[in-house]
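[1] Pasting the sequence and the predicted model now:
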Amino acid sequence: MSVLRLSAALLAAVSALSATAADRVTGAGFATRSEVMAPHAMAATSHPLATQIALDVLKDGGSAVDAAIAANAALGLMEPTGNGIGGDLFAIVWDPKSKRLHGYNGSGRSPKALTLEEFERRGLSDIPAHGPLPVTVPGTVDAWFALHAKFGRRSMAQNLAPAVAYARNGHPVHEVIAYYWDRSVPTLSKWPGFREQFTMNGRAPRKGETWRNPNLARTLETIGREGRDAFYKGAIARTIDAYFRANDGFLRYEDLAAHRGEWVSPVSTNYRGYDVWELPPNGQGIAALQILNLLEPYDLKSYGFGSPEHVHLFAEAKKLAFADRAASYADPDFYRTPVERLISKEYARERGKLISMDKAMKAAEPGIIPELNEGDTIYLTVADKDGMMVSLIQSNYRGMGSGMAAPGLGFIFQDRGEQFVLKKGHPNSFAPGKRPFHTIIPAFVTKDGKPWLSYGVMGGAMQPQGHAQIVINLVDFGMNLQEAGDAPRIQHDGSTDPAGQATAMSDGGELDLETGFPYATVRALMRKGHSVRFADGPYGGYQAIMVNPQGGYIGASESRKDGQAAGY
């Protein structure tokens, strides 16, 4: 079953009305189920078994970070269509001891042996989506250990043990995961190691079938026993080196050995009294802050959810934010993105003058011209009894990644390098040892200096759009945590791409509206010049945990995926 059909079925009851409409006995609009509440701890992930693993860790005395690592390791096994230890990881942690947020950028760099000239020699104008060329250093394992060193309580071997057991003994494949797995197999099976390790005699596992990955079990066991260097400097690293040397790749032992992620300071904007936090580039999180700044002057509440004004203003704000995203978001070691300027209220006021209430803009130029100086996903969130909250996102990019799977290791390498530009002079231009523009972003919201919400919306360019929409649904439209995620979403597509793989927007792009928006809104948008279209499920995946003002936590999980929020 497609994700579109899932969404349509779940939202059919509200297909013609507004956020106040509902046919549930509670009168809650858009909610497919109630919020989850618990007095001590909460976990929300995109797989029920991963959620249960996180709760087991929390009940055993583990911190929210321990539980997040354990759940992430399990998701790499259970949902390889979105993540794994061949990918990168970003996280925001609320630490109740220091009473502040800590950010970690766990993105890997390009191989030092690969150059822009090599792509030119091969006659390539874009980096391929799959195979060895888009592979960058996987940053996830390093990020686990960095987070654990600062906030962990249990050993890493204990944290990885549940994933090891499920990898060895097997688990049933869930519906949405089976759907995406089946779509990936025809494309990725030609790459060495994929068919042998990620198919059942050449096909994807079907819904309900038991999947085992003994190779991943051994890899995770080794990492738990020997530490991060087992992956970056040990036998695993040497296996990776040999594999890429044998298969026209450039990733080397030296790239792995040199890798380190970094602690970074989250940045924020205040939206109607709520401080919304994102990580700075090379990710795209600040686009969500730019969108919110552009929308703050408008009384969205009075317009109403699903009104032509609500959707139109959102689309126009997105176009302006994404113009800056394409021009200025890049590895800060190579280009200093003017973050403070981009997320300032003053800048939003200047840019907001370009928005017309009556007409959709066809083109959007960046507000800051760069001056050079020298991708599917999983999202999860966990909160523990001591008040620690973790917002964590992890991905291989393009679903299952590059298709490259080294023998005996049980994971697929990310193809995040596809997000580089093969054009000299661009902030995101390919260079050896550089981090690409990144789509995956965790988010957090505080109120009056206290934690309020840990959340994320996975799914490529949908992510900052989804982050902004969740905040708007909660703050402007008064939805509860589950309603805010279940409400039909807006996705604008067609903005200029940071990876240089699309020409500059000149036709206004396309506006995808999920089932649930009134047709009167669609007609009004078309009159304003928007191109509104039907699209198969590009609307992302959401998990969230909110601090309950009455005590404990409130959790919500994405109705469009296989996930679960649960607590104790």
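    Okay, I see it. No experiment lies behind these values; they were computed from the predicted model shown. Numbers count the residues shown, from 1 in each chain.
[2] C-alpha only now, for contacts and for neighbours.
    OK.
[3] The longest helix along the chain - contacts with which helices or strands?
    Taking DSSP state H as the criterion, the chain has its longest helix at helix 308-328. Applying 3 or more CA pairs under 8 Å, 6 or more residues apart in numbering; DSSP states H and E, one finds that helix 308-328 makes contact with helix 286-295, helix 300-303, strand 490-493, helix 519-527.
[4] Next, the angle from the last one to helix 308-328.
    Taking axes from the mean of the first three to the mean of the last three CA atoms, to 10 degrees, one finds helix 519-527 and helix 308-328 inclined to each other by 50 degrees.
[5] next SSE after helix 519-527?
    Sequence order places strand 532-533 as the next helix or strand after helix 519-527, per DSSP states H and E.
[6] quick one: contacts of that next one?
    Residues from elsewhere that reach strand 532-533 (CA atoms under 8 Å, 6 or more residues apart in numbering): 510, 511, 512, 513, 522, 525, 526.
[7] what does the host helix or strand of the third one contact?
    With elements delineated by DSSP H and E, residue 512 resides in strand 510-513, which encompasses its position. Among residues not part of strand 510-513, those counted as contacts by CA under 8 Å, 6+ apart are 315, 488-494, 530-535.
[8] Please compare the first structure with the one that follows:
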Amino acid sequence: MRDLHFPGRSPVRATGAVVATSQPMASAAALALLREGGNAIDAAICAAAVLAVVEPQSTGVGGDVFCLYVPGGKGEVIAYNGAGRAPGAAHIDWYEERGITAIASDSPHSVTIPGAIDAWCRLSADHGRTPLERVLAPAIHYAEKGYVVHDRVEADWRETQVLLARDEAAARIFLPGGRAPRAGDVHRQPELAQTLRRIAKLGRSGFYEGEVAEDLVSRLKAAGGLHTLDDFAAAQGNYARPVKTSYRGAEIWQMPPSNQGLTALLMLNLLSGFDLAGLDPLSAARFHLEIEAGRLAYQVRDALIADPAKAKVDIEGLLSNAYADRLRERISPERALELPVRAMEPSDTVYLCVVDSDRNAVSFINSTYWSFGSGLVGPKSGVVLQNRGAGFRIDRKHPNCIAPGKQPLHTIMPGMAMRDGHVLAPFGVMGGDYQPFGNVHVLTNVLDYGMDPQAAIDFPRVFHNRTAAVVERSVPPAVMRGLQQRGHAVGIAEEALGGGQMILIDWEKGTLTGGSDPRKDGLAIGY
């Protein structure tokens, strides 16, 4: 139990169902749908759609989706890959001929074909039980009638004003009166409301064919993009085989490559060889091991993870105990490794999870990547287009080199923890490159230190960002000095690190315990 003398938030406890998202409006809409008889998939899509309106810098219908789903909370983990692909004309030759050596995050070439709507429609049809018109109704309401801008949303929005001002439609919709809305302002997106209505009525064809697709392709072509209506019409996600590892008696599941989920699993494999539970959770010794495991795992990610349909990725070898043992030998509990400098990028994403009364468990993540994605917006549809293609390399020798129909290295990663064939917890921590660190940090808080989901999410965080270990201001000075003594350059993180949600299932007691990150605006809620 938390110390009630200190500020903070208790976990949400319930027996029926729990929803955890980064916005109160999304959590409330999803819970209302569950009370009407909807299931966890319905509620997750409902929440994601609301978030696509009320947290527009983080997510949208012009982005991507990944989902892990366990029907009834036991047995098979179903994984859905809703990641977009490069246009059919995106040949490496085209970029080389024009001297393009990297894909700029604000260029049309950073826009992959959005996968979110295909994923919502497919998951709804296969696993939901509520008509899509009802599922999307709250999002349509907020887009048309307006929603109140929350505090974290304002902070992110304000930092992206320069990007938004470059695009006429983006400026008109997202800089009303010439500036980003303030916390407490009411904002409307009538064009997006019409797009959502069209999707609610027509399903995926309402987005990938007809007037919405035409609007988006026209905008991309005007900016110099290679996208075609055929690319949109052909967009399709797929069910995938999730990847897993074992840690402290639990099975931890993630999406397979080109998703970076394998990075977190490799970190867990490395940390499994250390007695974390014997260390103070808020200590330099613990954070140092976490940092070193992360630095090694990210090297593997950057060199080897790519779309397995277009490049060879040895998943079994990378997750083997032998591979982890070899890497772990490089970690000294007392001294930081000398490793090449890495470029680390933030992103704005929404992660949410739902467990319903039938114990259907959903781990769901939706993103347009960087804040407001590419900054390109469909003028008629109001759709913000993601910039996920900035994750590609312009390098023929690299497995993550851009190619027609290829998925880029993808940072957004939902997690699912299982024990004895039953769901222990859907969980996730958003935040671009920070996500493997965040997933591992929160999970080890639960499995090594016995924290409840809210305490595990609240707990201070560190990250190795480029050349330094960056820490949140809640990390004590003594811990910072301990990291410096181990050879780390240490600085204060510019922003709070990530934002996450988790719902823990106690099968014996029949209870659910949820947590939501105070670094965002949201909450867990249940009944």
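    That came in fine, so what should we check first? Every value quoted in this text rests on a predicted model; they were computed, and no experiment measured them.
[9] what's the TM-score here?
    After superposition, the two chains reach a TM-score (TM-score structural alignment, normalised by the length of structure 2) of 0.96; 522 aligned residues with a CA RMSD of 1.7 Å.
[10] rewinding a little: include mean neighbour count and distance to residue 178 of structure 1 when you put the helices and strands packed on helix 308-328 of structure 1 into CSV, please.
    Output for those, formatted as CSV (neighbours: other CA atoms under 10 Å; distance: least, CA to CA, whole Å):
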stretch, mean neighbour count, distance to residue 178 of structure 1
helix 286-295, 28, 31
helix 300-303, 15, 39
strand 490-493, 22, 24
helix 519-527, 16, 33
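[11] Residue 231 of structure 1 is nearest to which of the ones you listed?
    With respect to residue 231 of structure 1, and counting by CA to CA, the nearest of those is helix 286-295 at 31.6 Å.
[12] quick one on the thing from earlier: tell me roughly how far the strand holding residue 512 of structure 1 lies from structure 2 on average.
    Its matched residues in structure 2 lie on average 1.0 Å from strand 510-513 of structure 1 after superposition (mean CA distance after the TM-score superposition for structure 1).
[13] Quick check: buried residues in that strand?
    510, 511, 512, 513 (16 or more other CA atoms under 10 Å).
[14] Could you measure from the last one over to residue 305 of structure 1?
    Right, the one you point to is residue 513 of structure 1. According to CA to CA, to the nearest Å, residue 513 of structure 1 and residue 305 of structure 1 sit 13 Å apart.
[15] Just the buried ones among the contacts of strand 510-513 of structure 1, please.
    315, 488, 489, 490, 491, 492, 493, 494, 530, 531, 532.
[16] Now residue 398 of structure 1: closest residue in space, sequence neighbours ignored.
    Nearest residue to residue 398 of structure 1, sequence neighbours excluded (CA to CA, 6 or more residues apart in numbering): residue 376, at 5.2 Å.
[17] all helices for the stretch 351-500 of structure 1, in order.
    Along the stretch 351-500 of structure 1, counting by DSSP state H, counting those that start in this stretch, helices occupy 462-475, 481-486.
[18] in the superposition, what's the average offset of the longest one relative to structure 2?
    After superposition onto structure 2, helix 462-475 of structure 1 lies on average 0.7 Å away from the residues it aligns with, using mean CA distance after the TM-score superposition for structure 1.
[19] corresponding residue for residue 520 of structure 2 in structure 1?
    By TM-score structural alignment, residue 520 of structure 2 lines up with residue 561 in structure 1.
[20] Give the closest residue to residue 524 of structure 1 in space, chain neighbours not counted.
    Counting by CA to CA, 6+ apart, the residue nearest residue 524 of structure 1 is residue 308, at 6.1 Å.
[21] can you count the residues close to the one you found?
    A count of nearby residues for residue 308 of structure 1, using other CA atoms under 10 Å, gives 22.
[22] for the one 5 residues further on, same thing?
    By the measure other CA under 10 Å, the count of residues near residue 313 of structure 1 is 21.
[23] now swap in residue 88 of structure 1 and tell me
    Quick note: residue 88 of structure 1 (other CA under 10 Å) scores 31 neighbours.
[24] Please pull up the equivalent of residue 464 of structure 1 in structure 2.
    In structure 2, residue 464 of structure 1 lines up with residue 436, judged by TM-score structural alignment.
[25] Then residue 115 of structure 1?
    Matched by TM-score structural alignment, residue 115 of structure 1 corresponds to residue 91 in structure 2.
[26] likewise residue 153 of structure 1?
    Residue 153 of structure 1 maps onto residue 129 of structure 2 when the alignment is built from TM-score structural alignment.
[27] what about that match, distance to residue 356 of structure 2?
    In terms of CA to CA, residue 129 of structure 2 sits 13 Å off from residue 356 of structure 2.
[28] More neighbours: which of these two?
    residue 356 (27 against 15).
[29] Tell me which residues touch the closest residue in space to that one that isn't next to it in sequence, please.
    Spatial nearest neighbour of residue 356 of structure 2, excluding adjacent residues (CA to CA, 6+ apart): residue 17 at 4.3 Å. By CA under 8 Å, 6+ apart, residue 17 of structure 2 lies in contact with 31, 34, 354, 355, 356, 357, 359, 512, 526, 527.
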